[in-house]
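Trainee: I would like the atomic coordinates for the input below:
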Amino acid sequence: MSTNRPYSLTATGPATPATMRAAVLTAPGIENLHVTNVPVPQPRPGWVRIKVMAFGLNRSEYHSVTGQAGGMSYPRVLGIEASGIVDLDPQGRLPSGTQVVTMMGGMGRAFDGGYAQYVVVPREQVLTFDSGLPWEVIGSVPETLQTAHGSLTTGLNLQAGQSLLIRGGTSALGLATAALAVDMGCTVYATSRRRAGLELLASRGVTALRDDGAVAEQVRGYQPGGVDAVLELVGVPTLRDSLLATAVHGTVCFTGMLSDSWTITEFYPMDWIPNGVRLTTYSGQASDLPAAELQRVLDRIEAGVLNLLPVHTYPLDEIVRAQQDMAACAHTGKLVGLPWA
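Mentor: Sure, this is the predicted structure:
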């Protein structure tokens, strides 16, 4: 393991300031998202304060900005994940300087999240690790890995040597899941609507399929009996076709809604679901990602044997542009904010 740690084991640097920079949403609408100075939060009993070194952007925050998310109150610092170092654990269980990630559990909705220089979160949703990777790389991993790992294990129970179709393959989650599945020896198919996306997927050891709305026929050209598993990231518009691409006793896991279509108005299970095909879902929390899996993936990235996904970085002051780029799908891969840049 690398000893080139981007932090100190004995000190976190200068004393914690009284105020910090944070991206605050005061009401639904991108015009209501502003980077401003706010007080540095104080951890209550059982909570810890993290100095945020990087935070990933997620579709969840887009839903918050556009008013589609439930459980929101305003004003709110956005961000459902963060990576950094422990700044303060009042009970002393996590030493200052410890590398940590945190995610979900109400971050960015029920309480202030990771789009900030500091964040306070319950200690139970903190995972520790040790890595010499750059913070922008570390910051791209936590929530994406949690969802990819949970989808492959809890959602699909995918086994080495099986076949997997990823619907929405060039999303950050799609690319990360494909990398993990290829790494475990699976045959992976993934979809994109764009030529550049197809080329990217092919370069990562994946059979790329152009998504014309009828992918099942293409899949069965390669696998006449259908694939063992499908990760559905586009959502309702493609779900029925994804079910048709699945083998008997295979599983479709509904994890994403890139289409922003959340519900099926007329769902007739006997018509939609082919005989013997299983339909599941996955939506996890920090506790669903084993710390050992986080460390394993970071180690493999650091060793150069696993390329999870491309990373595009933004300073915190450019968070509005980052949100606009995410909404426009301007980049392929993970968007990461750097609050100290």
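
Trainee: only C-alpha atoms from now on, for both contacts and neighbour counts.
Mentor: Noted.

Trainee: how would you label the nearest residue to residue 64 once chain neighbours are set aside: helix, strand or coil?
Mentor: Of all residues not flanking residue 64 in the chain, residue 28 sits nearest, at 7.0 Å (CA to CA, 6 or more residues apart in numbering). Per DSSP: H, G, I helix; E, B strand; the rest coil, the secondary structure class of residue 28 is coil.

Trainee: residue 28 touches residue 67, doesn't it?
Mentor: Yes. Counting by CA atoms under 8 Å, residue 67 is a contact partner of residue 28 at 4.9 Å.

Trainee: and those two? which has more neighbours close in?
Mentor: The residue with more neighbours, out of residue 28 and residue 67, is residue 28; 18 against 14, by other CA atoms under 10 Å.

Trainee: tell me the contacts of the more buried one?
Mentor: Residue 28 sits next to 64-67 when contact means CA atoms under 8 Å, 6 or more residues apart in numbering.

Trainee: and residue 202, by the same measure?
Mentor: With CA under 8 Å, 6+ apart, residue 202 has these contacts: residue 208.

Trainee: at 10 Å instead, please
Mentor: Residue 202 makes contacts with 189-190, 196, 208-209, as judged by CA atoms under 10 Å, 6 or more residues apart in numbering.

Trainee: residue 197 now?
Mentor: 169-171, 190-191, 203, 208-210, 332.

Trainee: now show me the structure for the sequence below, then we'll compare the two:
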Amino acid sequence: MRAVVLDGPGPPEVLVIRDLPIPTAAPGQVLVEVKAFGLNRSELHTRLGLGDGVTFPRVPGVEATGVVAEAPGGEFETGQQVVAMMGGMGRTFDGGYAQYTLVPASQVISFTSDLPWATLGAIPEMLQTANGVLTVGLDAQPGQTLLVRGGSSSVGMATTLLAKQRGLTVVATTRDPAKRDDMQRGGVDHVVIDDGDIADRVRDVAPDGVDVALELVGTPTLPDTLASVGVHGVVCFAGMLSNEWVVPEFYPIGYLPNGVRLTAYAGDASDLPAGLLQEFLDGIADGSVAAPISNTYAFDDIVTAHTDMESNVATGKLVVLT
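Mentor: Model prediction:
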């Protein structure tokens, strides 16, 4: 099989395509024939040498979409459409940047869809994170106002879609004014151009502060995001578009505004209900949901794809077809 191999940290050019043996599945494992995979910031962190627990050489990729090639334990049928994600994929064992990936059966979710693989490959990790943030991280409720810091990212746009379905008003940020129209078409009610200091402009929309906020940029913007939230509101830290995720010399009383709560979310395949995945895909198929996909790449263009991800040029998800 062809696979993208990372021998060690470096620029996009360190991602090299090689021929590797197709893995053999044991009971409790599933061999997935990968049709498409989405790109995620965690893979950028791995490539930059910032990922925890990563050993090299490694096939990156925390998610993959395709069909079951082998499932000796009988958990899935051969040919069944599935997504696989997380659980150490692309970090402690080889991940989805390949024509085949071998994963624990617990990391696999089945679905049925006639959508193109380029669309299907964009969904799993993006949807899992967006759903987990709204439910576990924020406990968001209808009628609330949500701030999405990093709203033009794939997770930001997916969170907006789910939030609008659940009756929330969405304020979302971007550093690039050219992305405003795409974000509004994706359901954002108020777009704020992010210059690093947005709290006052967010409070022009919600004078008492928003009810809940999702932080996807990282620790550099977290204090300003916290300042955008009202008393008893919640901020969920779930992304690091800035590649910075540590708060030095954290002093809670000085860092957190009075009465504002800070949570975090980092999910797994078990946090994406199969019913929600199927419902989301069915919504894309019938036109009621717009999949936030930016660009699709051929397998041989993995270096270009990573370059685009690192430069933050996309509005939505980047997907690679095998």
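
Trainee: hmm, back to that, how close does whichever residue in structure 2 pairs up with the residue nearest to residue 64 of structure 1 get to residue 46 of structure 2?
Mentor: For residue 28 of structure 1, the aligned residue in structure 2 is residue 9 (criterion: TM-score structural alignment). Applying CA to CA, to the nearest Å, the value for residue 9 of structure 2 to residue 46 of structure 2 is 7 Å.

Trainee: who touches both of those two?
Mentor: Joint contacts of residue 9 of structure 2 and residue 46 (CA under 10 Å, 6+ apart) are residue 56.

Trainee: would you map the helices across structure 1?
Mentor: Using DSSP state H, the helices assigned to structure 1 run over residues 59-65, 135-138, 142-150, 172-183, 195-203, 215-222, 236-244, 269-272, 291-302, 319-327.

Trainee: what is the equivalent residue in structure 2 for residue 330 of structure 1?
Mentor: Using TM-score structural alignment, residue 330 of structure 1 lines up with residue 313 in structure 2.

Trainee: I should have written residue 220 of structure 1 there, sorry.
Mentor: Per TM-score structural alignment, residue 220 of structure 1 is aligned with residue 203.

Trainee: list the contacts of its match.
Mentor: With CA under 10 Å, 6+ apart, residue 203 of structure 2 has these contacts: 209-210, 227-230.

Trainee: residue 194 of structure 2 now?
Mentor: 149-150, 172-177, 201, 221.

Trainee: now those residues in TSV, with neighbour count?
Mentor: Output for the contacts of residue 194 of structure 2, formatted as TSV (neighbours: other CA atoms under 10 Å):
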residue	neighbour count
149	28
150	24
172	29
173	27
174	21
175	16
176	15
177	12
201	14
221	19
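
Trainee: now, those that are in strands?
Mentor: Judged by DSSP state E, the subset of the contacts of residue 194 of structure 2 located in strands is 149, 172-174.

Trainee: ok, so of those residues, who is nearest residue 107 of structure 2?
Mentor: Ranked by distance to residue 107 of structure 2 (CA to CA), these are led by residue 149 at 28.6 Å.

Trainee: give me every residue that touches the aligned partner of that closest one in structure 1.
Mentor: Aligned by TM-score structural alignment, residue 149 of structure 2 pairs with residue 167 of structure 1. By CA under 10 Å, 6+ apart, residue 167 of structure 1 lies in contact with 174, 189-192, 209, 211, 215, 230-235, 238-239, 241-242, 254, 256, 258.

Trainee: if we can go back for a sec, tell me which of the contacts of residue 194 of structure 2 persist in structure 1.
Mentor: Retained in structure 1: 149-150, 172-176, 201, 221, out of the contacts of residue 194 of structure 2 (criterion both residues aligned by TM-score structural alignment, their matches' CA atoms under 10 Å).

Trainee: format those residues as JSON lines; extra columns: distance to residue 279 of structure 2.
Mentor: Converted to JSON lines, these look like this (distance: CA to CA, whole Å):
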{"residue": "149", "distance to residue 279 of structure 2": "26"}
{"residue": "150", "distance to residue 279 of structure 2": "25"}
{"residue": "172", "distance to residue 279 of structure 2": "25"}
{"residue": "173", "distance to residue 279 of structure 2": "27"}
{"residue": "174", "distance to residue 279 of structure 2": "28"}
{"residue": "175", "distance to residue 279 of structure 2": "32"}
{"residue": "176", "distance to residue 279 of structure 2": "32"}
{"residue": "201", "distance to residue 279 of structure 2": "35"}
{"residue": "221", "distance to residue 279 of structure 2": "34"}
